[in-house]
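A.B. asks: Sequence and predicted model, in that order:
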Amino acid sequence: MVIRTLLLITIFSPLLAHSIDPAFNDDVLGLIVFKSGLVDPGSKLASWVEDDESPCSWQGVKCDPQAHRVTELALDGLSLSGHVGRGLLRLQSLQVLSMSNNNLSSTILPDLTRLRALQVIDLSGNNLTGPIPKELFQQCGSLRSVSFANNGLTGRIPESLISCQTLVAVNFSLNLLLGELPMGIWNLRGLQSIDLSDNMLEGVIPEGIQSLYDLRTLNLRGNQFTGWIPKDLGGCLSLNSLDLSNNFLLGSLPESMRRLISCSSIRLGGNSLTGEVPSWMGELRSLESLDLSRNRFLGRIPKTMGNLHLLRELNLSTNHFTGILPGSISNCIDLSILDVSHNMLTGDFPIRPFRSDSAVAAAAATSTASYRNLKVLDVSSNAFSGEFPQDIGTLSSLQSLNLSRNSIYGSIPRSIGDLNRTQFLDLSNNRLNGMIPPEIGGAVSLEGLRLEKNLLSGKIPTEIESCSSLTSLILSDNNLTGPIPLVLSKLTGLQYVDLSSNHLYGNLPKELANLSHLLYFNISHNNLEGELPVGGFFNMIPPSSVSGNSALCGSVMNDSCPSVHPKPIVLNPNSSSGSGGGSASPDRHHKRIILSISALIAIGAAAFIAIGVVAVTVLNIRVRSSMSRPDLPLTFSSGGVEDFSCSPSAKGATNYGKLVMFSGDARFIAGAQALLNKESEIGRGGFGVVYRTVLQHGRPVAIKKLTCSGLIKSQEDFEREVKTLGKIRHQNIVSLEGYYWEPSVQLLIYEYVPGGSLHRHIHDASADNCLTWRQRFNIILGMARGLAHLHRMNVIHYNLKSTNIILDASGDPRVGDFGLARLLPELDRCVLSSKIQSALGYMAPEFACRSVKITEKCDVYGLGILVLEVVTGKRPVEYMEDDVAVLCEVVRSALDEGRVEECVDGRLRDNFPVEEVIPVVKLGLICASQVPSNRPDMREVVNILELIECPSEGLES
């Protein structure tokens, strides 16, 4: 059977479009040949047997019941890889081809539309590369719907698209497409849906869109479009969903948009739109979602918004709105998300409280009742005043409530306990007074509670024990009294606690030491007394977190507490008895060895550190030795670049190489011969040497020539992985803009970031030109955000170090050199010796063990070391004449001894906020934990840093 299949493929492939022996069923033969180009790891296509007379019972195959010809091929989500082969061209009755969410690679077969009956093509969610073939639309037959979403397609949208007048739906989203929209794209009069979101398209959105009478979905989100929203957009009377968010659009909302009365979703956030929101917005009665956030809108929010009775989401945040929030919005009874944060809104709190006047109270009741479906309410960072509503508990669906940074007064009502679904409650930075009501325990879903910087008094209620999911409890800068309740020790998920600047008194419960997830615990400036808890976090709590409590004692306070210490253990080597009861001999030649438990531990620890120092020293010698080798010459042949690398197979064939630029600009000013010369070199690392060159339009780029090219995967795998990396776009990540492939050399082409490496800014700067604390904190936060984005994209950096962090012109960090391990088939000896050791000091312990899986937690370790490097200005490993200093251990010891402030870079001259430095150092040490499971993930790191951030007045920023 196998021989027969191979024979058929051999004969059939070159002549697939021509007739063959009529004894064979065309559909069976075509599908068998098509299957031969696929890899089926789950044997999902096991039912496809070539001896069958008909394929109609095969997996994913549907046939016309009368003609018995294949009409539909639905192979979605079967983990298939390989390519879409020409065998499909035999299926002349095929109407639907759907192979979404697989691992298909290679390019799109341009002949697909030779299948004249074909109506639907869905190849979304694969690894397809290359351009969209223009031939696909030149004679598109009956084609109505085409989706290539979420692939790695490059180049421009083909102009031939506009000749396919049968098209109803087009989806090219989540690719690397660039350039402007094809001229005449709005001439596709039958279009009902077009989604080009999350690409790199640019230029203006052309006028003429009003000709698309049947258009229902227009999604151009996440591109680089400029200019104005088309003035004739309102001519699309059937439009149901409009998304132009995250572009660079200017101007005001066009008047014609008032005609979009069928539209249920309008998203324009993340642009530079200006002017006032027109009152006619209230005429769009079908609206369910309206997002105008992160623009430059000003003026008042129109009262007519209350006419949008179907509205579920309203996001007007981060604009310049003034005046009050119209009470008419309470008419939007289905509203579940209301976000007007970061504006300049004034007036009473938008949800009015009860008052004594029964009529007013009835009106207020109606108002609050109108918000019963709210899940998210964010009015933070405005100028709202008025009393906190006593009937807040009627908002029983709330999951997140943020009223921070306003001027709201009054007490926290008992009805707060009715918010049993609320996970995040932030009432900070207001003028709230009175007690924290014991009913707070009814908010059992709380994960974050922030009440800092108010006028609250009374005790911390013990009922808070019921909030068992709490991870963050911030009650600082109030007038709270009483002891710290024992029940806090039962909230085992607590990570961040701040009770500072209150009037708390009494002893600290010793059980707090059992809170194993603590990252921050600040009780400074209270009236606490007695001994600090011993163990866990409290063994290294920074002194600043307990300062201002004169009666507290403990090693951190440099004030030992009176206690009974156990006698030291006495080991007598001369005793023959195991009882240890013999008396000591006065003979001066008999030496008694007296060692306390702590001394034994210290000796063991010293031995462990000594072994580690020796290992680090050996690794460093090997690194220095490898880096001291002279560079081998690079020459250009007619077939590309010859590379002499650490792999014996690195010297490859002389085939012409393949240069791909995702931006379309693939020529270099000085030609290929000038790319990789010593004068252009700007850096080198474990994965290769980096050069600077200039594209033909004068734009500089950085080119990395990969070393150990003999370990690189096949060209197909290499290109798939590189294009996956090329999709990654983030403000804290260096963008990959292209690549060059040739068997003997591989080049990666990155955007050029001119600001220099973090290593240079930290270690080569003078005292007069060093980074401020605020700059350092922003760098740490930016690095964390960049790594978090990589991890969301399932990419491990692998090679994190300060030379791979580049600062842009604004001083923001950009993470570079990411994900290169994806290009290598395995971590062999060559990789371990030349790649990992180049990041000595940043390397997670599990790298040394081949049996341990490399995970995102390795990046977390590297970030932890980077955090300490940024704070201290010291290298991860520093070599003296007769000693080696490991930064992580030095800082950890300083923290244990309560002198961590001495570790901060001396060039800052004490110009840093201790309340930020200490938790940042602590976070760095936790990230650099020896045990991977003890390290937080990057999302948690970002959340913690954002929580720590509190710019201090009077310091240089």
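C.D. replies: Perfect, I can see it now.
A.B. asks: switch to C-alpha atoms for all contacts and neighbour counts from now on
C.D. replies: OK.
A.B. asks: my guess is F321 is in a helix, correct?
C.D. replies: No - applying DSSP: H, G, I helix; E, B strand; the rest coil, one finds F321 to be strand, outside a helix.
A.B. asks: tell me the contacts of it?
C.D. replies: 297-301, 343-345 (Cα atoms under 8 Å, 6 or more residues apart in numbering).
A.B. asks: show me the contacts for L790.
C.D. replies: Here L790 is in contact with 728, 796-797 (Cα under 8 Å, 6+ apart).
A.B. asks: Can you show me the helices along the chain?
C.D. replies: Applying DSSP state H to the chain gives helices spanning 2-12, 26-36, 135-138, 358-369, 597-627, 715-726, 758-763, 773-792, 829-831, 856-872, 887-896, 914-927, 938-948.
A.B. asks: Out of those, the one nearest L486 is which?
C.D. replies: helix 914-927 (23.7 Å; Cα to Cα).
A.B. asks: Which elements pack onto that closest one?
C.D. replies: helix 856-872, helix 938-948 (3 or more Cα pairs under 8 Å, 6 or more residues apart in numbering; DSSP states H and E).
A.B. asks: and these, which is most packed in?
C.D. replies: helix 856-872 (a mean of 26; mean count of other Cα atoms under 10 Å).
A.B. asks: ok, now how distant is the residue nearest in space to the middle of the chain from S36?
C.D. replies: Geometric centre of the chain, nearest residue: H789, 2.3 Å, by Cα atoms, centre = their mean. Going from H789 to S36 by Cα to Cα, to the nearest Å gives 37 Å.
A.B. asks: circling back to that earlier point, out of the contacts of L790, which is nearest to S211?
C.D. replies: Out of those, the member with the shortest distance to S211 (by Cα to Cα) is I728, at 35.2 Å.
A.B. asks: Surely the closest one and V722 touch.
C.D. replies: No - applying Cα atoms under 8 Å, one finds I728 not in contact with V722, separated by 10.3 Å.
A.B. asks: Which one's more surrounded, these two?
C.D. replies: Regarding I728 and V722, a neighbour count based on other Cα atoms under 10 Å identifies V722 as having more, with 20 against 16.
A.B. asks: this is the other structure I want to compare:
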Amino acid sequence: MSTSLLLFFSSLLFSPLLTHSTNPSAINDDVLGLIVFKADIVDPYSKLSSWNEDDPSACNWDFIQCDPRSNRVTRLALSGLSLSGKLGRGLLQLESLQNLDLSKNNFSGPLNPDLLRLKDLESLDLSQNGFTGSIPDSYFEQCRSIRYINLASNMIFGEMPKNVGSCPTLAELDLSGNRLSGSLPSGIWALNALRNLDLSDNELIGDIPAGISRMFNLRSISLRGNKLTGKLPEDIGECLLLKSLDLTGNSISGELPVSLKKLSTCTFLSLRSNSFSGEVPTWVGEMKGLETLDLSWNKFSGEIPSSIGNLNSLKVLKLSGNGFTGSVPESISGCTNLQEVDFSWNSLTGNLPSWIFKLGLQRISFSDNVLSGAMPVPESVNPSVQVLDLSSNSLSGWIPAEISNLQGLQFLNLSWNSFSGSVPMSCGQLKLLEVLDFTGCGLNGTIPAEIKGAISLKELRLGQNSLTGEILTQIGNCSSLTFLDLSQNNLTGPIPAALSNLTNLSTVNLSQNKLSGSIPKQLSNLPRLLSFNVSHNLLSGDIPSGTFFDSIPSSSLSDNPGLCGALVKKSCPAVLPKPIVLNPNSSNPLVEPSPNNPTSFHHKRIILSISTLIAIAAAATIAIGVITVTVLNLRVRESGARSTAVLELSDGYLSQSPTTDMNSGKVVMFDGSDPEFIAGNHAVANKDCELGRGGFGSVYKATLIDGQPVAIKKLTVSSLVKSQEDFEREVKLLGKLKHRNLVAMRGYYWTPSLQLLIYDYISGGNLYKHLHESSETSALSWKERFDIILGIARSLAHLHRHGVIHYNLKSSNVLLDSSGEAKVGDYGLAKLLPMLDRYVLSSKIQSALGYMAPEFACRAVKITDKCDVYGFGILVLEILTGKRPVEYLEDDVVVLCDLVRTALDEGRVEECIDERLCGKFPIEEAVPVVKLGLVCISQVPSNRPDMGEVVNILELIRCPQDSPEGEIS
């Protein structure tokens, strides 16, 4: 059908004269309406190929359901088809439409309020698209029979319409994951039929309005991830049918309203990351339906009420990050369905409760308290416990051998306590154990050989103890091991060559022991080794050569007087073997001639030592090498010239030279602007214009024809890039991620052999240079650093709301614009590389040592956005201290997170803050930010906060006064 004919039918379709036609031919209105809708959108995979304008009915088309009596379309379900474009008026012709699902596509443009005018429409799902603009004031005034509206995960901004309460039939409203601002309109409580309300992850401010008690049908309400303040409404408990209340990540304060105890059917209550204060009232035990109670990261104080033990249905109890004191109630043993408890980061005292191994708990955390006494003994086999974190307390006595009864244990952290005795041999019986952390526990004795039985072990941390004996070769049987820390002990003997069997090993720290012998040459073959620290030992001999050891920092080898080689600037002693004498008169050239043989005076003896022969051979090899390198250099220069020519300009297109793939492509700019560049005397990505290089490729500066500078990233992993369709789909998704703290992607270019990404050019340079290469006079101020941290947090929260993991967060990927505002770049690019597994990512992309979350090296652990949270935590500490995540000193290696954690434990955080600030920072802000950074780098991913929570915590931390930065008090 021609475009003009299609437009003609379109004008007929929406003529007022035909809107309510009773003519039998009106059955074709659905066909024509859908064809008009199809003409307005892009269908990259031809999912709608069955839609044919010549068909008399649309009922046999894909994704369509019809009423069997009227043959009119009642359901249109196009979820997840990669469709894009703007919604035209074609859908308005589907007068009998009841269910419209366009979710998980790439639709854009403003919302069309007329959709709600369809008289039979009951369900509208436009979630996970790219719709922009504000919600029109008339949007909710068009309601007729609508019961379900889902606009989640778009880019809708502006205030919520005041007349949101005009839909009397609405039962579910989901506007989460947008950028809605302003206060929550009180009219929303007029939706008497509403059962589920989700306004999470927006930017709503102000108090929660009064009147919520009118919502007598309300079952679920989520306001998490906003900026709401004030107190929780006193009448919240009048919503007697409420089953889920989620206020996580706001700034709500005050004590808990008494009416909450009326919510006897409520199963989920999360007030995490707010500013609630006072004691938790005893009436909380009357909320008998609770399955999840999360009061973590508030300002609660006093003792934990023993009445919690009355919550028989409770499965998850999280009280971390408060000011609770006293002992842990034994009454909690009455919560027989409990699966997870988190009491970490409080000031709890006394002994650990006896019930921790008697209930069916799966996750147990009491870290960072003041608990003392002995660790309870698991008296019987308990396969349920998966995570046990008792770190940073004052526990004493022996670690019980019965720990092996916890057969389901995957994560065991008893670090930084005051235990005595040795590492239990029974730990080797924990077949599922992946992380064993006994750092700083005061243990002695030897490393038990039985440890080889822990076949799933990925991290073994036994540093800062008093262990003796040798490193057993049996550790080489732990084939999954990625992290080994035995530093700061009294270990002796050699480094076992069996470590070379651990092909997954990435980090080894054997420093500050009494190890002797040489470094096994086999270790140079470990494919994933990133860090190997053997400083401060008694090692000797030559340093192995190989991929890793050719670039190992000298500080990782320091204070080993017997080591020799170029890296330690000490030559190895030469070995001079016995000379070989060549007798020209002997059939055996190795037989020395008799001194009485007269011919010996006529023939000169030829004496060549092995070292001389080697020297001659080496000289020949070097000569051949020089010639080869020269030839290769000439070829590389020619190739470089050709590769530069690949990016020459022609009429606004990037065309390839004849020496490359002939499948050239067009530059696509997302905003529809002119993609033509100023050619000048250079190519677009000429080496003279190079800004830097990273794990994904090189970045160049170029200029558009309108004079705007842009940054072009040339991907260097093109052999692993997805197909054009997949590549363009992922890039377009990234192009929709607009945020003030993200480097905006402007466009792209694709051919099978060349891929370019076009970004805004940010003039202020990267954060790494500002932190580590600036003088004292030009160093970032405290306010600038805090703003940068908050900006990075907001950008990551935005990415995570849209399902994008950064994967490559580090200071060199954070840029500062001319006003000093942070702009995060290189986000989401790992999705373009489907063939890269996590190990390649960890070495290729996350090449900056120190930012990578520990689970990145664990094949069985899912990579989630909590990896970004870990990298963010490291970045926070780097910004505050001005130190790199890992610094190699002349005779030591300093791991930043360990340095800061120790300073916090010893009450001297101010000593860690960048000395270039000269004490000009508010200590009341510095300490909480340091603590937040340390929480973000928790070893257990689930213990790390969400980035939305991080943003809210930072906004709570910032002092309200706008006064000059104060001195440390």
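C.D. replies: Now that the structure is in, tell me what you want to look at. Since the structure is predicted, the reported quantities are computational estimates derived from the model, not experimental observations.
A.B. asks: So which bit of structure 1 is stretch 310-324 of structure 2 matched to?
C.D. replies: Here stretch 310-324 of structure 2 aligns to structure 1 at residues 307-321, judged by TM-score structural alignment.
A.B. asks: end to end, how far does that stretch reach?
C.D. replies: Stretch 307-321 of structure 1: ends 19 Å apart by Cα to Cα.
A.B. asks: Now for L590 of structure 2, how many residues are close by?
C.D. replies: L590 of structure 2, neighbours per other Cα under 10 Å, totals 11.
A.B. asks: My guess is it contacts R605. True?
C.D. replies: No - L590 of structure 2 is beyond contact range of R605, at 12.0 Å (criterion: Cα under 8 Å).
A.B. asks: The aligned partner of F268 of structure 2 in structure 1: neighbour count?
C.D. replies: Alignment note (TM-score structural alignment): F268 of structure 2 maps to S265 of structure 1. The number of residues packed near S265 of structure 1 is 21, by other Cα under 10 Å.
A.B. asks: Could you pull up the residues touching S265 of structure 1?
C.D. replies: Counting by Cα under 8 Å, 6+ apart, S265 of structure 1 has contacts 240-243, 287-290.
A.B. asks: and which of the residues you listed is nearest G130 of structure 1?
C.D. replies: Of these, the one sitting nearest to G130 of structure 1 (Cα to Cα) turns out to be D243, at 26.6 Å.
A.B. asks: Isn't that closest one up against L220?
C.D. replies: Yes - contact criterion Cα under 8 Å: D243 of structure 1 and L220 qualify, at 6.1 Å.
A.B. asks: which of those two has more neighbours?
C.D. replies: Set D243 of structure 1 next to L220 and count neighbours by other Cα under 10 Å: L220 wins out with 23 against 19.
A.B. asks: Aligned counterpart of that one in structure 2, please.
C.D. replies: Checking TM-score structural alignment: L220 of structure 1 goes with L223.
A.B. asks: Surely its match and S200 touch.
C.D. replies: Yes - with contact defined as Cα under 8 Å, L223 of structure 2 reaches S200; the gap is 4.5 Å.
A.B. asks: Tell me where the stretch 401-550 of structure 1 has strands.
C.D. replies: 409-411, 424-426, 431-435, 448-450, 455-458, 472-474, 479-482, 496-498, 503-507, 520-522, 527-531 (DSSP state E, counting those that start in this stretch).
A.B. asks: The first one against structure 2, how far on average?
C.D. replies: Just to be clear, that refers to strand 409-411 of structure 1. Mean deviation of strand 409-411 of structure 1 relative to structure 2 after superposition (mean Cα distance after the TM-score superposition for structure 1): 2.2 Å.
A.B. asks: what range in structure 2 matches that strand?
C.D. replies: Going by TM-score structural alignment: strand 409-411 of structure 1 matches residues 396-398.
A.B. asks: for the matching stretch, which positions count as buried?
C.D. replies: 396, 398 (16 or more other Cα atoms under 10 Å).
A.B. asks: Tell me the gap between it and the middle of its chain.
C.D. replies: 37 Å (Cα atoms, centre = their mean, to the nearest Å).
A.B. asks: Which residue in structure 1 aligns with D125 of structure 2?
C.D. replies: Under TM-score structural alignment, D125 of structure 2 pairs with D122 in structure 1.
A.B. asks: what's that match in contact with, if anything?
C.D. replies: 97-100, 145-148.
A.B. asks: Over to L758 of structure 1?
C.D. replies: 802-807, 813.
A.B. asks: For the residues you listed, please prepare a markdown table with the additional fields neighbour count.
C.D. replies: Formatted as a markdown table, the contacts of L758 of structure 1 follow (neighbours: other Cα atoms under 10 Å):
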| residue | neighbour count |
| --- | --- |
| S802 | 26 |
| T803 | 19 |
| N804 | 23 |
| I805 | 25 |
| I806 | 28 |
| L807 | 23 |
| P813 | 32 |
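A.B. asks: wait, which of those is closest to Q746 of structure 1?
C.D. replies: The shortest approach to Q746 of structure 1 among those belongs to N804, at 19.3 Å (Cα to Cα).
A.B. asks: The closest one against P813, yeah?
C.D. replies: No - the pair N804 of structure 1 and P813 fails to qualify as a contact (Cα under 8 Å) at a distance of 9.9 Å.
A.B. asks: Among the contacts of F321 of structure 1, which lie within strands?
C.D. replies: 298-300, 344-345 (DSSP state E).
A.B. asks: Please consider this matter closed, and thank you.
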